[in-house]
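K.L.:
next comes the sequence, and after it the predicted model I'd like to discuss.
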Amino acid sequence: MTSPDSGVPRLVIAAPSSGSGKTTVATGLMAALAGRGLAVSPHKVGPDYIDPGYHALATGRVGRNLDAYLCGPELVAPLFLHGARGCDIAVVEGVMGLYDGAAGEGELASTAQVAKLLRAPVVLVVDASSQSRSVAALVHGFVSWDPEVRIGGVILNKVASDRHEVLLREAVDSVGVPVLGVLRRAAPVDVPSRHLGLVPVAERGSDAVEAVAAMGAQVAAGCDLEALVGLARAAGPLPGGSAPWTPGPVPTLPHARMRSRGGTPIPSRPGKKSPQRVAIAGGPAFTFSYAEHTELLAAAGAEVVTFDPLRDEELPEGTQGLVIGGGFPEVYAAELSANEGLRKSVAELALSGAPVAAECAGLLYLCRELDGLPMCGVLDASARMSERLTLGYRDAVAVSDSALAGAGTRLRGHEFHRTVVEPGAGAAPAWGMRAPERRVEGFVERGVHASYLHTHWAAEPGVARRFVERCRTS
């Protein structure tokens, strides 16, 4: 294991564009390295919740996001080091094309920016299925575009034949960039997609396990793992002054109280006051959450328990606060609607004034109905599927005082959905969007804060502290 002071060995897996095979290669590399006995730290550039699930399956560690827009460039290295504690090597999967970032913001939130912030070498995954010698021009362009981005090698993906491989290698050699792997098409590696991207791990069960194993086997057979590890070790130290991010004073056992219901127990901070019990929705319908949120809640004094709205018929006993993150309630609308006991339990908690934080899927679940099926009825609003994809970063300010933030608090977030809620905002909206368009959105009612906006609480740790304090006083 390598200490943060000397620099965690690390690689960034990037591509010229989406669809080139980044997830297959990054997940497969994580699995292959873990299979060799290395402790692998998995990371994903951007706000994506789904890829980290596959990363976690490959490594046995929590997949973590590195988002320079949501958290700010200054937190990228600290969050990276937090996730990489005790690891031998870190693999960072990029987002979109290498130089693609937040719209209209230059390099902000791009894979290239994160690679520079981490001083990490980049491995470029190239979809070579429809080219031969032209790959040299493509690689040369990406290598020369930004001299601060170090592209240490190329992995050629979707190669058709031995002859095709020879032509591609000759072309890339002329650019002076080493070919670190060649992968052929392999059906078992394909991961099914639907309206918002890949199907999450939690919904696929053994199929996901088999897919990740196939990715690992393909990368192990087609890539030079020794050269990739050597490149990662050549990353060198992180920028001066970088220290791991910390959520706060979370204790270790046996002093922490541990409770669970349908999920993983989280340690809570001991003290004279009993911890506030916060329930977090999980299971196949609610798979979108950042690990740091749970860590921040625990550090603020919460006893965090998870539950599955598809299975559990009531909230965990003694719940004082509720967090319902993102996911796919539209896929499980019938099952969620049929669980009347839990819908009633959620409504009773919300009506009592207890703090409830709901993002995107959570917003839909709190509505009166979703695609005509009864939901919790906490909000006098109706939700339905839409043909239109709403996607992008948002610059927002809290309009109303809530359990999450005081009015005027500014946060950056991300929207990603194909649903519509009518009306889109309540009498006390949650957020006022500053960019890219000005509008109000979401609902603040009693202790409820419900919105489409996904936020990363590491950017404003006061969110978790405020939420837990409201649990204590409501």
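P.N.:
Cool, got the structure.

K.L.:
going by C-alpha atoms from here, please, whenever you check contacts or count neighbours.
P.N.:
Noted.

K.L.:
which parts of the stretch 51-200 of the chain are strands?
P.N.:
64-66, 89-93, 122-127, 151-159, 179-184, 193-194, 197-198 (DSSP state E, counting those that start in this stretch).

K.L.:
for the stretch 251-400 of the chain, just list every one of the strands.
P.N.:
Counting by DSSP E, counting those that start in this stretch, the strands of the stretch 251-400 of the chain are 276-281, 302-307, 321-324, 356-359, 369-370, 373-374, 382-398.

K.L.:
adding distance to residue 102, write the strands of the stretch 51-200 of the chain out as a markdown table.
P.N.:
Output for these, formatted as a markdown table (distance: least, CA to CA, whole Å):
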| stretch | distance to residue 102 |
| --- | --- |
| strand 64-66 | 14 |
| strand 89-93 | 17 |
| strand 122-127 | 20 |
| strand 151-159 | 22 |
| strand 179-184 | 30 |
| strand 193-194 | 24 |
| strand 197-198 | 19 |
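
K.L.:
quick one, which of the ones you listed is nearest to residue 220?
P.N.:
strand 179-184 (9.3 Å; CA to CA).

K.L.:
alright, now check it against this:
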Amino acid sequence: MIAAPSSGSGKTTAVCGILQALVNRKMKVSSFKCGPDYIDPMFHEKVIGTKSRNLDSFFTDDGTLRYLFVRGSEGTDISVIEAVMGFYDGRSTDSVIGSSYEISEKTQTPVVLLVNGRGAAISIAAVVKGFKEFRSNLIKGCILNNVSAQTYAALKPVIEKEAGVEVIGYIPRLKDMVLSSRHLGLVLPDEVEELRDGLNRLAAILEESLDIGRIIEIAGTAPEIDGEAPAHGKLDRPVRIGLASDEAFCFTYADNILLLQECGAEIVPFSPMRDARIPDGAEGIILSGGYPELHGAELSGNTSMLEDMRRKIGAGMPVLAECGGFMYLHERMEDATGRCGRWPAS
């Protein structure tokens, strides 16, 4: 697990660079994001090519959490978990419940702490020592972010002496390689290769400034774990469910879809942007979140889909719609340019 003292420490950029470096080493890599975040896993799969899932100790019990971790990492050589917020930050200001720390403990995952060194020097040792001693934990190393090679060389022995934590590298200041939430959430087709080129440049830098081999060794200290699959029923017959899946509707949790399939659902992807109607034989539809506001013209212009959806939902077809999918069902929706699209009047 790559964790940090707080949000804004550079976890996302560091994790993406490390994942790319591992992929470039021809390793089979799985990645996970702590908490209910669909954007990072989607980016990891689409741009880096790793198998990516979520881990959430608030929404799942211990056995299910471990089961999803084991299932999500099957067939891979190494798993990298991106923490969320500060390492110990949980569901409330005074609790570690739901925190990255709790997930590391329940999955027995060794942790590398990423510390933002901008504007600090020996104080970094105090931060690392504080995190190491605050709770019994699995912190096995730390990385210094936003520091020069000279600063790293000076601070490494001090931190290891004062905090008792191995320093396994640094990340220099990367003005043109910091990944924003916009890049993670919205990857246009013509941007994928450009982003891959940038990530390969980042991976090359990290191969020089981080001890990637040591990170692999630390990951190898994780013990074998198992988990129990959650009990659920099985339908007497297959039920076809249409799943909206295109550029406008892409925020879907893979584990939820797998669970529906285990329960007997037949998942049929379709595009509200391009298809003329809901898939034939569908007995329900799922409209996930995404970016409908960026595709308002295509969505409102596809009147045959809108009319088919209005007729079938009006006749009682079950629909699960959230976020962007729920926006799509409204009478009117304003797109990113301020234009307002409408459902057909019929």
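P.N.:
That came in fine, so what should we check first? Computed from a predicted structure; not experimentally measured.

K.L.:
that older thread, out of the strands of the stretch 251-400 of structure 1, nearest to residue 82 of structure 1?
P.N.:
Among these, the nearest to residue 82 of structure 1 by CA to CA is strand 302-307 (20.1 Å).

K.L.:
before we move on, back to that, to residue 34 of structure 1, which of the strands of the stretch 251-400 of structure 1 lies closest?
P.N.:
Comparing those under CA to CA, the one sitting nearest is strand 302-307, at 27.6 Å.

K.L.:
run the chain-centre distance for the closest one.
P.N.:
Centroid separation for strand 302-307 of structure 1 versus its chain: 20 Å, with CA atoms, centre = their mean, to the nearest Å.

K.L.:
onto which residues of structure 2 does it map?
P.N.:
Mapped onto structure 2 using TM-score structural alignment, strand 302-307 of structure 1 spans residues 265-270.

K.L.:
neighbouring contacts of that stretch?
P.N.:
Contact with stretch 265-270 of structure 2 is made by 235, 238-246, 257, 261, 278-279, as judged by CA atoms under 8 Å, 6 or more residues apart in numbering.

K.L.:
residue 166 of structure 2: which of the residues you listed is nearest?
P.N.:
Relative to residue 166 of structure 2, the closest of the contacts of stretch 265-270 of structure 2 is residue 257; by CA to CA it sits at 40.4 Å.

K.L.:
counterpart of stretch 103-121 of structure 2 in structure 1, which residues?
P.N.:
Residues 114-132 of structure 1 are where stretch 103-121 of structure 2 lands, counting by TM-score structural alignment.

K.L.:
with stretch 205-221 of structure 2 instead?
P.N.:
Aligning stretch 205-221 of structure 2 against structure 1 (TM-score structural alignment) gives residues 218-234.

K.L.:
now do the end-to-end distance for the matching stretch.
P.N.:
Stretch 218-234 of structure 1 has an end-to-end distance of 25 Å (criterion: CA to CA, to the nearest Å).

K.L.:
got it, and stretch 27-38 of structure 2?
P.N.:
Between the start and the finish of stretch 27-38 of structure 2 there is a gap of 24 Å, counting by CA to CA.

K.L.:
now residue 185 of structure 1, nearest residue through space, not along the chain?
P.N.:
With CA to CA, 6 or more residues apart in numbering as the criterion, residue 185 of structure 1 has its nearest non-adjacent residue at 4.9 Å, and that residue is residue 158.

K.L.:
surely that neighbour and residue 183 touch.
P.N.:
Yes: if you go by CA atoms under 8 Å, residue 158 of structure 1 and residue 183 touch, sitting 5.8 Å apart.

K.L.:
more neighbours, the two?
P.N.:
The residue with more neighbours, out of residue 158 of structure 1 and residue 183, is residue 183; 22 against 19, by other CA atoms under 10 Å.

K.L.:
which position in structure 2 pairs with the more buried one?
P.N.:
Per TM-score structural alignment, residue 183 of structure 1 is aligned with residue 171.

K.L.:
any idea how far its match is from residue 142 of structure 2?
P.N.:
Separation of residue 171 of structure 2 from residue 142 of structure 2 (CA to CA) stands at 11 Å.
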